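> structural data only, the sequence is not supplied:
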């Protein structure tokens, strides 16, 4: 018979998984799926390209995240109240998208998509804060694994599933179905318990709302070193990942081979790595896991050098991608738990949004000139540099040990 404490833990992680699913579902409905819909509708390539701007709310969410700590709605508590109303608005906006014809009003469709992105980013803020406050510290690693697992499943259903459904029932019905699935996620919000609130006087001035979370973080010992580590930990992985598709193409792999091996087959090692990483974090702790998983990430990047010499060989592609995805999944689970552990529960939403924005800089900004590097030093040199770029983050992690040994 399962004990009450075990049942409570299972419930916490089921909720975490389902909230991750809700976070991942809307992301590509304003990205690749919408691009396909607008392309099929005859919208110009220039206008389709402008859809990249729709993703801006995800990188700027730290700007309004403190407001979700500051203002409490009069129902369901601080976290679930905001989450329920955000999800209700998301469902409504997705229905508006479904009923809009991009061939007739592409600008309006773009504006609605921007609204969906804003609400989706807001949902992410609340769910990140909820996860930090709802899970005990010793379950942050496993919980982060379940969250990322659900997030990936939601993304896969919306992107791969959405595109396949669109060929059968059309984009309008597909978006209505996705809105319905997100509506079901509202039931999870109602089922989930409200986290225990950390009592504090509500901030009423600008500096209390927007500056106190930042001041609180940077005033702790080693704060700037921690921010630098967040920037560096997955830098090599991010820079290498920015050019993997052109690399596969240069080796002669076809689109079908890349899609089947890298995207579909490679998803399962990634999900497995996330799950295994979450379990190991509970056993080893966050600090030790960051060290070991960081070394594995570095070695997996070096695997692309081996693949470059093996050439067009599907088995080697599958092996290298599997190792890289398992290591990336484990590193993601540890890194997500690490960032959650750094937040003060009085400012969870604002601080986590800030840390996740710093984490995203390598992927969005620093990796941008990677093509120039690969063109200058060749594929071997490029992946060797990406491997070595991981060292500063690992060395910094060793220096920060005294601030993290309890994690």
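Received the coordinates, thanks. Fair warning: this is a prediction, and the values are worked out from it, not measured in the lab.
> use CA for all of it now, contacts and neighbours both
Noted.
> got the buried residues for stretch 132-152?
For stretch 132-152, burial by neighbour count (16 or more other CA atoms under 10 Å) applies to 132-135, 138-152.
> revised request: answer the last question for stretch 54-64.
54, 55, 57, 58, 59, 61, 62, 64.
> same check, this time on stretch 233-251
If you call a residue buried by 16+ other CA under 10 Å, then stretch 233-251 has these buried ones: 233-243, 247-248, 251.
> now render those residues as CSV, adding distance to residue 347 and secondary structure.
Listed next are the buried residues of stretch 233-251 as CSV, based on distance: CA to CA, whole Å; DSSP: H, G, I helix; E, B strand; the rest coil:
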residue, distance to residue 347, secondary structure
233, 24, coil
234, 25, coil
235, 27, helix
236, 30, helix
237, 30, helix
238, 28, helix
239, 31, helix
240, 34, helix
241, 32, helix
242, 33, coil
243, 36, coil
247, 42, helix
248, 43, helix
251, 48, coil
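> in TSV: these, plus distance to residue 276.
Putting those into TSV (distance: CA to CA, whole Å) gives the following:
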residue	distance to residue 276
233	19
234	19
235	22
236	22
237	19
238	21
239	25
240	23
241	22
242	25
243	27
247	28
248	28
251	31
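> quick one: the helices in the stretch 201-350 of the chain?
206, 212-218, 223-232, 235-241, 244-250, 255-258, 267-284, 286-310, 314-342, 348-361 (DSSP state H, counting those that start in this stretch).
> here's the one I want to compare it with:
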């Protein structure tokens, strides 16, 4: 019985080729030495030197290809083709899974729990306290410097911390099953704050892992997957969990969410490598001790001015979004119709928009795409100034477009912040930028509601549109920094 011939692996084949080239280079050296010893009649060695240079160039190219094509995927996850480009799946799967496991508890506390509390007779001021879930995301800069180091005691590397935090989040959320909304609302709010602290820390570590382990193009698709997964988590946390509560029990729905968190933490257990895998080294890494020095270093960045002004404009542009549901009600839609348009149609459209944004970021870069989308955002906001003169269907279309753009721009801002952050201080840089972003968006939404009471919708939408144009302008001021980071 004939056997198929054995074929050497790629690594063995490259090793054989490299050894053959080294042998030819050594042979060339020997011939050159012979010519020197034979005297002037044999002294013409120019062709031999050219041969040596050519062989060395070929060997150098082979070594570079060997390094670039070596296994850079983490664990058992392998490279695939996404959007026509070779891409490592590890960043996409890790970002998507952990964004979803953050999203389910977070949006349960901000969208699902208020409905349950109201149904049990809670007052509106008590329901308003459920939004404390977003406070840790605005203050995570306080503990961000601690995670600048790639290894932090007691758990070690970033993947080890993600595994621990996923268990901690599931455990905290499981405690919710012990307390009923009608009897222990303040305990549930306190648990929501604990879960939010864990979620904010997961966001920090996950972003740091991506900055260290993925190049710019891989991060673009990973951020797209993260936003899409966060939206999916919002749908599950605000709708599916309450449906389980109606069909079975409060305890059953909470246990289901806790198990979901654990299931979606599995990629952190599959990945074996916990060190940079695709980003070229920039030299010796020097990490400052956690504290004020890390924040001072970030504030001394040569492009900090345009970045801060861009974040301020992001908050201005997003602030008016809080008025869109009220605008739909004023244009004749019922509360259930407005909820369906924004909670199902608009929110669902964010998922394909996020992946389209990922493709655009890979193809054209974050600066060009962010600038174009903020011009589109400004156009939608300017149109909403005259919403009172439009048909209700037109206003609904503008509202859906506004939400869709908001989701796509979230992908862009994550990408922008990760590109701006340094690899040596990834947690501090990303934490400061996203904390300021969260605070200003919260302030923008609060201010929009107060201002609209006195001067109406139109002025608020006009101010938000100017903020969108300002965001476009300041993003383009960051283009030099982005160009420098494009090779990372």
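Cool, the structure landed. No experiment lies behind these values; they were computed from the predicted model shown.
> quick one on the thing from earlier: spatially, which two of the buried residues of stretch 233-251 of structure 1 are the most separated?
233 and 251 (28.4 Å; CA to CA).
> how near is the aligned partner of residue 305 of structure 1 in structure 2 to residue 110 of structure 2?
In structure 2, the residue paired with residue 305 of structure 1 according to TM-score structural alignment is residue 385. Per CA to CA, to the nearest Å, residue 385 of structure 2 is found 29 Å from residue 110 of structure 2.
> swap in residue 265 of structure 2?
22 Å.
> then residue 23 of structure 2?
Per CA to CA, residue 23 of structure 2 is found 68 Å from residue 110 of structure 2.
> so between the two, which is more surrounded?
Between residue 23 of structure 2 and residue 110, counting by other CA atoms under 10 Å, residue 110 is the more crowded of the two (22 against 12).
> OK, contacts around residue 378 of structure 2?
464, 465, 466, 467, 468, 469 (CA atoms under 8 Å, 6 or more residues apart in numbering).
> on the three-state scheme, the nearest residue to residue 317 of structure 2 once chain neighbours are set aside is what?
Spatial nearest neighbour of residue 317 of structure 2, chain neighbours left out: residue 464 (4.2 Å); criterion: CA to CA, 6 or more residues apart in numbering. With DSSP: H, G, I helix; E, B strand; the rest coil as the basis, residue 464 of structure 2 sits in helix.
> who are the contact partners of residue 464 of structure 2?
Contact analysis of residue 464 of structure 2 by CA under 8 Å, 6+ apart lists 316, 317, 318, 319, 320, 378, 381.
> any idea how far residue 372 of structure 1 is from the aligned partner of it in structure 1?
The alignment partner of residue 464 of structure 2 in structure 1, by TM-score structural alignment, is residue 386. Using CA to CA, one gets 13 Å for the distance from residue 386 of structure 1 to residue 372 of structure 1.
> kindly report the same for residue 114 of structure 1.
31 Å.
> more neighbours: those two, which one.
residue 114 (20 against 11).
> the counterpart of the more buried one in structure 2 is in what secondary structure piece?
Mapped onto structure 2 by TM-score structural alignment, residue 114 of structure 1 lines up with residue 193. Take DSSP states H and E as the rule and residue 193 of structure 2 turns out to sit in helix 185-213.
> show me what contacts the spatially most central residue of structure 2?
Closest to where the C-alpha atoms of structure 2 average out (CA atoms, centre = their mean) is residue 223, at 3.7 Å. Shown in contact with residue 223 of structure 2 (CA under 8 Å, 6+ apart): 92, 95, 358, 411, 414, 415.
> closest to residue 309 of structure 2 out of the residues you listed?
residue 414 (16.2 Å).
> what residue of structure 1 matches up with that closest one?
Checking TM-score structural alignment: residue 414 of structure 2 goes with residue 336.
> and that match, how far is that from residue 318 of structure 1?
26 Å.
> cool, and residue 51 of structure 1?
The value you get for residue 51 of structure 1 to residue 318 of structure 1, if CA to CA is used, is 32 Å.
> got it, and residue 63 of structure 1?
Taking CA to CA, one finds residue 63 of structure 1 at 41 Å from residue 318 of structure 1.
> over to residue 123 of structure 1?
Distance of residue 123 of structure 1 to residue 318 of structure 1, given as CA to CA: 35 Å.
> quick check: the residue nearest to the centre of structure 2 is in a strand.
No: Residue 223 of structure 2 is assigned helix when assessed by three-state DSSP, not a strand.
> quick one: map it onto structure 1.
Per TM-score structural alignment, residue 223 of structure 2 is aligned with residue 144.
> residues contacting residue 143 of structure 1?
13, 16, 17, 131, 135, 278, 337.
> again with residue 267 of structure 1
Contacts of residue 267 of structure 1 (CA under 8 Å, 6+ apart): residue 325.
> just give me the match in structure 2 for it.
Using TM-score structural alignment, residue 267 of structure 1 sits opposite residue 347 in structure 2.
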